[in-house]
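Participant: Pasting a predicted model and its sequence here:
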Amino acid sequence: MSDTPLTIENILAPELALCRVPASSKKRVMETIAEQIQQHDPSLSDTEIFNNLVSRERLGSTGIGQGIAIPHCRLEGLDRVVGALLTLEEGVAFDAIDNQPVDLVFALIVPKEATSEHLELLSQLAEKFNEKAFCDQLRQCTDADSLYRRMTVEGS
């Protein structure tokens, strides 16, 4: 692991900021995340990512309320943290704590051994997503480029 502090900026690649993704279900959202990450890094297995996300989700929904979910999992053999940001075309049922449909998703795939960094990132994300104005700005983005910029440069 490098000494670079883990921030949203250095885990989210522009190609993994996806705007207005069509998804009909929570499962489809997880599949899309896994497929996109695998396309971005072919050394990773989309099946493994999907299965790990689903397993984590079974422990309790990662829907944190207000239409936001932060699905996350650990992945064997991963040497860095990978993030993916999606806005969904329409909200999907996510078993969120407030039972609201989710339309804003930030997925976090972390190395098997990452623990404190993982928790630190989750808290950074939760803090950002706690700001309603920030979430509204993300939801208003109409293309991946503006979504990425808003999440990283402008949002920090």
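Facilitator: Arrived safely. Residues are numbered from 1 along each chain as shown.

Participant: Please make it C-alpha for all contacts and neighbour counts, starting now.
Facilitator: OK.

Participant: which non-adjacent residue is nearest residue 21?
Facilitator: Take residue 21 and drop its neighbours on the chain: the residue closest to it by C-alpha to C-alpha, 6 or more residues apart in numbering is residue 88, 4.6 Å away.

Participant: dump the residue contacts of the one you found.
Facilitator: 19-23, 102-105 (C-alpha atoms under 8 Å, 6 or more residues apart in numbering).

Participant: and residue 155, how far is that from residue 38?
Facilitator: As judged by C-alpha to C-alpha, to the nearest Å, residue 155 and residue 38 stand 26 Å apart.

Participant: here's the one I want to compare it with:
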Amino acid sequence: MNLSEILRPEAIKVVASASSKKRLLHDIGELAHGVYGYDSTLVIEALMERESLGPTGVGNGVALPHARLAEVTDMSAAFILLEKPVNFDAVDRQPVDVVMALFAPEAAGVEHLKALALVSRTLRSADLCNKLRANHDPATLYALLTQDQNTQAA
């Protein structure tokens, strides 16, 4: 699996700021609706329910919110770069500015885990995150995220 298989170029957005974690999840829901046609209310509710189980802020300014939804037929993703980081209750207590949301079919098992692992491995790279933070053009962000897929898939 490659990021280019689950992330569409138009599913990348740069947001000046989000007032809260909840507002950021709303932005993700709206982006998922605009790009994939998902019901934004259901996306937001599913993401908030998942966050209630434990925060998906993985540290170093990165969050990986994810949810399983009945209307999703294939793994998909949305990426948001925040110009101003927001508190996300991350494990390292640092605010978040790099966010990759994943949407999986309700019955997805191993595919959901593979996608989470792929995104986690990709965004664990401090070098990549620094490049993402230095660029605010969605096309450039997409290129950075999907480049060198052979290395990331290994």
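Facilitator: Received the coordinates, thanks. Every value quoted in this text rests on a predicted model; they were computed, and no experiment measured them.

Participant: How much space separates the residue nearest to residue 21 of structure 1 from residue 140 of structure 1?
Facilitator: 11 Å.

Participant: Aligned to residue 30 of structure 1, what sits in structure 2?
Facilitator: When structure 2 is aligned by TM-score structural alignment, residue 30 of structure 1 is paired with residue 25.

Participant: Let me know whether its match touches residue 49 as I believe.
Facilitator: No: counting by C-alpha atoms under 8 Å, residue 25 of structure 2 does not reach residue 49; the two are 11.0 Å apart.

Participant: Of those two, which one has the most company?
Facilitator: Using other C-alpha atoms under 10 Å, the more surrounded residue of residue 25 of structure 2 and residue 49 is residue 25, with 22 against 13.

Participant: Next one: that one from residue 97 of structure 2, what distance?
Facilitator: Distance from residue 25 of structure 2 to residue 97 of structure 2, by C-alpha to C-alpha: 13 Å.

Participant: same thing with residue 89 of structure 2?
Facilitator: 12 Å.

Participant: Looking at those two, which is more packed in?
Facilitator: Using other C-alpha under 10 Å as the criterion, residue 89 of structure 2 and residue 97 rank with residue 97 on top: 25 against 19.

Participant: how about that one, secondary structure?
Facilitator: Counting by DSSP: H, G, I helix; E, B strand; the rest coil, the backbone at residue 97 of structure 2 sits in strand.

Participant: Map it onto structure 1.
Facilitator: Under TM-score structural alignment, residue 97 of structure 2 pairs with residue 103 in structure 1.

Participant: show me the contacts for that match.
Facilitator: 67-68, 86-92.

Participant: start and end residues in structure 2 for stretch 117-130 of structure 1, please.
Facilitator: Using TM-score structural alignment, stretch 117-130 of structure 1 pairs with 111-124 in structure 2.

Participant: Grab the longest helix from structure 2 for me.
Facilitator: helix 21-36 (DSSP state H).

Participant: Pull out the buried residues from the next helix-or-strand element following it.
Facilitator: Toward the C-terminus, helix 21-36 of structure 2 is succeeded by helix 40-53 as the next helix or strand (DSSP states H and E). Residues of helix 40-53 of structure 2 classed as buried: 40, 42-44, 46-48, 50-51 (neighbour count, 16 or more other C-alpha atoms under 10 Å).
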